[in-house]
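Colleague: Task: produce atomic coordinates for the following.
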Amino acid sequence: MTETKPFISVALCTHNHLDRLVRTLADLASLHAPVRPWEFLVIDNGCTDGTSEMLATRDWALQGAQIRVVREDRLGLSNARNRALREARGEYLVFMDDDETPEPGWLQALEDAMIAHAPDALGGRIAVMFEDGARPPWLQDELLGFLGKLDHGEACWLTSEETPIFGGNFAFRREVFERIGDFDARLGRMGAINTGGEDTEIHRRLLAHGCRVRWVPAAVINHRIQTPKLQRHYFLDLHFRQGRWQGARKRGGGSRMPPKYLAPQMLRAFGRAIAKRLSEGADHSLRLEMNAAYFTGYVFGWVRDVA
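Modeller: Below is the predicted model:
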């Protein structure tokens, strides 16, 4: 018997996070199913930790959803998401991560917005859940966005690059990728490499192509934060790598000699970070240290990397 074509495809991309994935799949059992048919698509991104074997048991299968597991051996979150674009059959494609716990009404809220507004893309609210320990004192509120926290307030249309949607809780009309192109495979996590930026980059492309992006605050996902991310090095490394990519992209095929304006900018960034740390202590200086790490990576990428 032929299965009914789904209206929504939910894609979860995972790489070697078996323990996190087991928790996420268990939490999804509390999800309120959408009214229209839906499918749940798991992209096994080159897993070698027992994830593939666990998924093959289908003991975790969600009630009411059409279930498929697809393996993508090209490592990288963007490669996995692009594979989901090829595999999904729904009119809308919803992405989530393997370390998240949606609120029970999450998917229904997205479906309601899809039906009511027919947007090209949607984003939902992301809350931060400290799973493995207490929040460290240096983790100021201004840094929570780098752990995925996102809240743009009341429901609205998003029309600015300053109000992006994040990969832990966004959705797209599947046909929109024919207009804007796929996820940039150079961006996003790649195994243990701490790289991001693929979600804000595709948000910029959505706006540049005149796409309608809807903010759906009732669609809430909780991002579970593990101990490895509760280290200063995580934030500094993330910004260094982002700077490397930006520097290489900006240089393009030009000279590897960095432009003169970078030196004073970099020095100012380091000066502000040092001054903040000396005056207020390490618990208040990380944001400025991240700026310095970004400029360091920018120069490094300009000189060393290929765009």
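
Colleague: When you work out contacts or count neighbours from here on, use the C-alpha atoms and nothing else.
Modeller: Will do.

Colleague: show me where the protein has helices.
Modeller: Using DSSP state H, the helices of the chain run over residues 18-27, 51-57, 77-87, 106-117, 177-180, 198-208, 232-251, 262-280, 286-304.

Colleague: Of these, which is nearest G148?
Modeller: Closest to G148 of the helices of the chain, according to CA to CA: helix 198-208, at 11.0 Å.

Colleague: Contacts for that closest one next, please.
Modeller: 78, 159-161, 164-167, 180, 183-184, 187-188, 212-213 (CA atoms under 8 Å, 6 or more residues apart in numbering).

Colleague: any idea how far W106 is from A33?
Modeller: As judged by CA to CA, to the nearest Å, A33 and W106 stand 9 Å apart.

Colleague: who has more neighbours, the two?
Modeller: W106 (23 against 20; other CA atoms under 10 Å).

Colleague: Please list all residues in contact with the closest residue to the more buried one other than its chain neighbours.
Modeller: Nearest residue to W106, sequence neighbours excluded (CA to CA, 6 or more residues apart in numbering): A219, at 4.2 Å. The neighbourhood of A219, defined by CA under 8 Å, 6+ apart, consists of 103, 105-110, 124-125.

Colleague: Measure how buried D305 is and give me the count.
Modeller: 17.

Colleague: Could you do T2 as well?
Modeller: Quick note: T2 (other CA under 10 Å) scores 4 neighbours.

Colleague: Among the contacts of helix 198-208, name the ones in strands.
Modeller: V213 (DSSP state E).

Colleague: can you pick the most crowded of the contacts of helix 198-208?
Modeller: Taking other CA under 10 Å as the neighbour criterion, I165 ranks highest of the contacts of helix 198-208 with 29 neighbours.

Colleague: give me the number of residues near the closest residue to that residue other than its chain neighbours?
Modeller: Excluding the flanking residues, the one nearest I165 by CA to CA, 6+ apart is G123, at 5.1 Å. Using other CA under 10 Å, G123 has 28 other residues around it.

Colleague: again, but for E154
Modeller: The number of residues packed near E154 is 10, by other CA under 10 Å.

Colleague: Distance-wise, check the residue nearest to F270 when sequence neighbours are not counted relative to A248.
Modeller: Nearest residue to F270, sequence neighbours excluded (CA to CA, 6+ apart): A292, at 5.3 Å. Remark: distance between A292 and A248 (CA to CA) = 17 Å.

Colleague: Same check on G46?
Modeller: Computed as CA to CA, the G46 to A248 distance reads 28 Å.

Colleague: what's the answer for A29, then?
Modeller: Here A29 is placed at a distance of 44 Å from A248 (CA to CA).

Colleague: Neighbour count: the two, which is higher?
Modeller: A248 (23 against 14).

Colleague: to compare against the first, here's another:
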Amino acid sequence: MSMEMLRISAVVCTHNRVEHLAEVLRSLQEQTLDPERFEILVVDNRSNDGTAALVRDIAEKQSNLRYLLEPEIGLSHARNLGWRNARAPFVAYLDDDAVAAPDWLERISLAFERVLPTPGCVCGRVAPIWGKDRPAWLNDRLGRYFSILERQDPPGWLADNAFCGANMAFPRAVLAKLDGFDTALGRRGANLLSNEELLMSKRLRASGPGIYYDPAIAVRHHIAAARLTRGWIIRRVYWQGVSDAIVWRRLEAPDTTHRLKAAVRSLRPIFVLGGRLARNLARGDTKRVFDAALRLVGRGGYLIGLLALEHAP
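Modeller: A predicted model of the protein is given here:
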């Protein structure tokens, strides 16, 4: 592969998702962009399900595919290994259970070439592939917890930080300048920590480069049936609360006194939500009970995130 022609590195970080990985890699093999212009890096985050054998077998037949092992469990660790080993000036991330549109890499590459000033991040649409029928309780507000991003904005600069890690790309130089993704955030083992993309977006904005969104830069994302339960969304919302607190701590760097004051302030909404939950339970209002319970769990997670002694990488 000619290093002069290489334009973009597609990074797939994976942990025990071999059942989806072949489909993910096939979507990257079928890209409209000239294969000489991109490489595919699969970062194996200590899988034990045959991932290494699958990727190495495909790599024997595909010269632009490389296998990397990240033994430290954590999505942010894997993403950082990906950009640090990327040979191209731009790095695009695709989830290990997502399927890229055929022109995904071509559109990302064109955005970086044509949009001025050069974006700090290019992102796009993420549509769901449902593992079973969408539950009635899963409204659009909760959809964000499942990495669904179907905003219909025309191509342009985002005024908010709402982009999705299943479909995002950065100049490698920007990732290097910001030292990549914060390893205190992102999935790690059984927990559902998130917000590594949110913290990245806030640091991007603070350093200058904007975030460019194009709905035509599209992927589809598998949502497993096991996630489409109330139990899973309760866990997810709890860890979202923890993640939000960690982002606040990372940005504000509060001392112990300020953390404790923030924790005390967070008690009032917990009591309010607890009262609302009790009233809805007494009325037998199932929908409002679930909504209040989710909000209460999220606030509880935020309190735990504030009080935890440390969230080190």
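
Colleague: What's the match for the residue nearest to W106 of the first structure in the second structure?
Modeller: Residue correspondence to the second structure (TM-score structural alignment): A219 of the first structure is matched to I217.

Colleague: Same question for E100 of the first structure.
Modeller: Alignment note (TM-score structural alignment): E100 of the first structure maps to A98 of the second structure.

Colleague: State the distance from A33 of the first structure to A127 of the first structure.
Modeller: The gap separating A33 of the first structure from A127 of the first structure is 21 Å, by CA to CA.

Colleague: should've said L187 of the first structure
Modeller: Counting by CA to CA, the gap from L187 of the first structure to A127 of the first structure is 23 Å.

Colleague: most centrally placed residue in the first structure?
Modeller: By CA atoms, centre = their mean, the mean C-alpha position of the first structure lies nearest to G167, the distance being 3.0 Å.

Colleague: which residues touch the aligned partner of that one in the second structure?
Modeller: Counting by TM-score structural alignment, G167 of the first structure lines up with G165 in the second structure. Counting by CA under 8 Å, 6+ apart, G165 of the second structure makes contact with 93-95, 147, 197.

Colleague: Return the set of buried residues in stretch 54-72 of the first structure.
Modeller: Using 16 or more other CA atoms under 10 Å as the test for burial, stretch 54-72 of the first structure gives 55, 61-62, 65-72.

Colleague: again with stretch 210-230 of the second structure
Modeller: 210-223, 228.

Colleague: So the closest residue to L236 of the first structure other than its chain neighbours versus R256 of the first structure, what's the distance?
Modeller: Take L236 of the first structure and drop its neighbours on the chain: the residue closest to it by CA to CA, 6+ apart is M290, 5.2 Å away. Between M290 of the first structure and R256 of the first structure the computed distance is 24 Å (CA to CA).

Colleague: which one of those two has more residues nearby?
Modeller: M290 (22 against 16).

Colleague: Show the contacting residues for the aligned residue in the second structure for the more buried one.
Modeller: In the second structure, the residue matched to M290 of the first structure (TM-score structural alignment) is L294. When contacts are counted by CA under 8 Å, 6+ apart, L294 of the second structure is found next to 234, 237-238.

Colleague: related to what we said a few turns ago, out of the contacts of helix 198-208 of the first structure, which comes closest to L21 of the first structure?
Modeller: L21 of the first structure has its nearest neighbour among the contacts of helix 198-208 of the first structure in G167, at 16.6 Å by CA to CA.

Colleague: What separation is there between the closest one and D59 of the first structure?
Modeller: Distance from G167 of the first structure to D59 of the first structure, by CA to CA: 27 Å.

Colleague: again with S285 of the first structure
Modeller: With CA to CA as the criterion, S285 of the first structure and D59 of the first structure are 47 Å apart.

Colleague: same thing with T296 of the first structure?
Modeller: Taking CA to CA, one finds T296 of the first structure at 47 Å from D59 of the first structure.

Colleague: Kindly report the same for P136 of the first structure.
Modeller: On the measure of CA to CA, P136 of the first structure and D59 of the first structure end up 37 Å apart.

Colleague: And M96 of the first structure, by the same measure?
Modeller: For M96 of the first structure, the distance to D59 of the first structure equals 20 Å [CA to CA].

Colleague: What sits closest to the aligned residue in the second structure for N79 of the first structure if chain neighbours are left out?
Modeller: If you follow N79 of the first structure across to the second structure using TM-score structural alignment, you land on H77. Leaving aside its sequence neighbours, H77 of the second structure sits nearest to T183 (CA to CA, 6+ apart; 6.0 Å).

Colleague: what's the closest of the contacts of A219 of the first structure to V176 of the first structure?
Modeller: Nearest to V176 of the first structure out of the contacts of A219 of the first structure is L110 (CA to CA; 17.0 Å).

Colleague: ok, the residue in the second structure that the closest one lines up against - contacts?
Modeller: Aligning on TM-score structural alignment places L110 of the first structure opposite I108 in the second structure. Residues near I108 of the second structure by CA under 8 Å, 6+ apart: 122-123, 169, 217.

Colleague: P136 of the first structure too?
Modeller: Taking CA under 8 Å, 6+ apart as the test, what P136 of the first structure contacts is L230.

Colleague: What of the one 4 residues further on?
Modeller: For Q140 of the first structure, the contacting residues are 283-284, taking CA under 8 Å, 6+ apart as the criterion.

Colleague: rewinding a little: what about the residue nearest to the centre of the first structure, distance to E201 of the first structure?
Modeller: G167 of the first structure sits 11 Å away from E201 of the first structure, taking CA to CA as the criterion.

Colleague: same deal with E87 of the first structure?
Modeller: Applying CA to CA, the value for E87 of the first structure to E201 of the first structure is 22 Å.

Colleague: F172 of the first structure now?
Modeller: Distance from F172 of the first structure to E201 of the first structure, by CA to CA: 14 Å.

Colleague: Okay then, goodbye and thanks.
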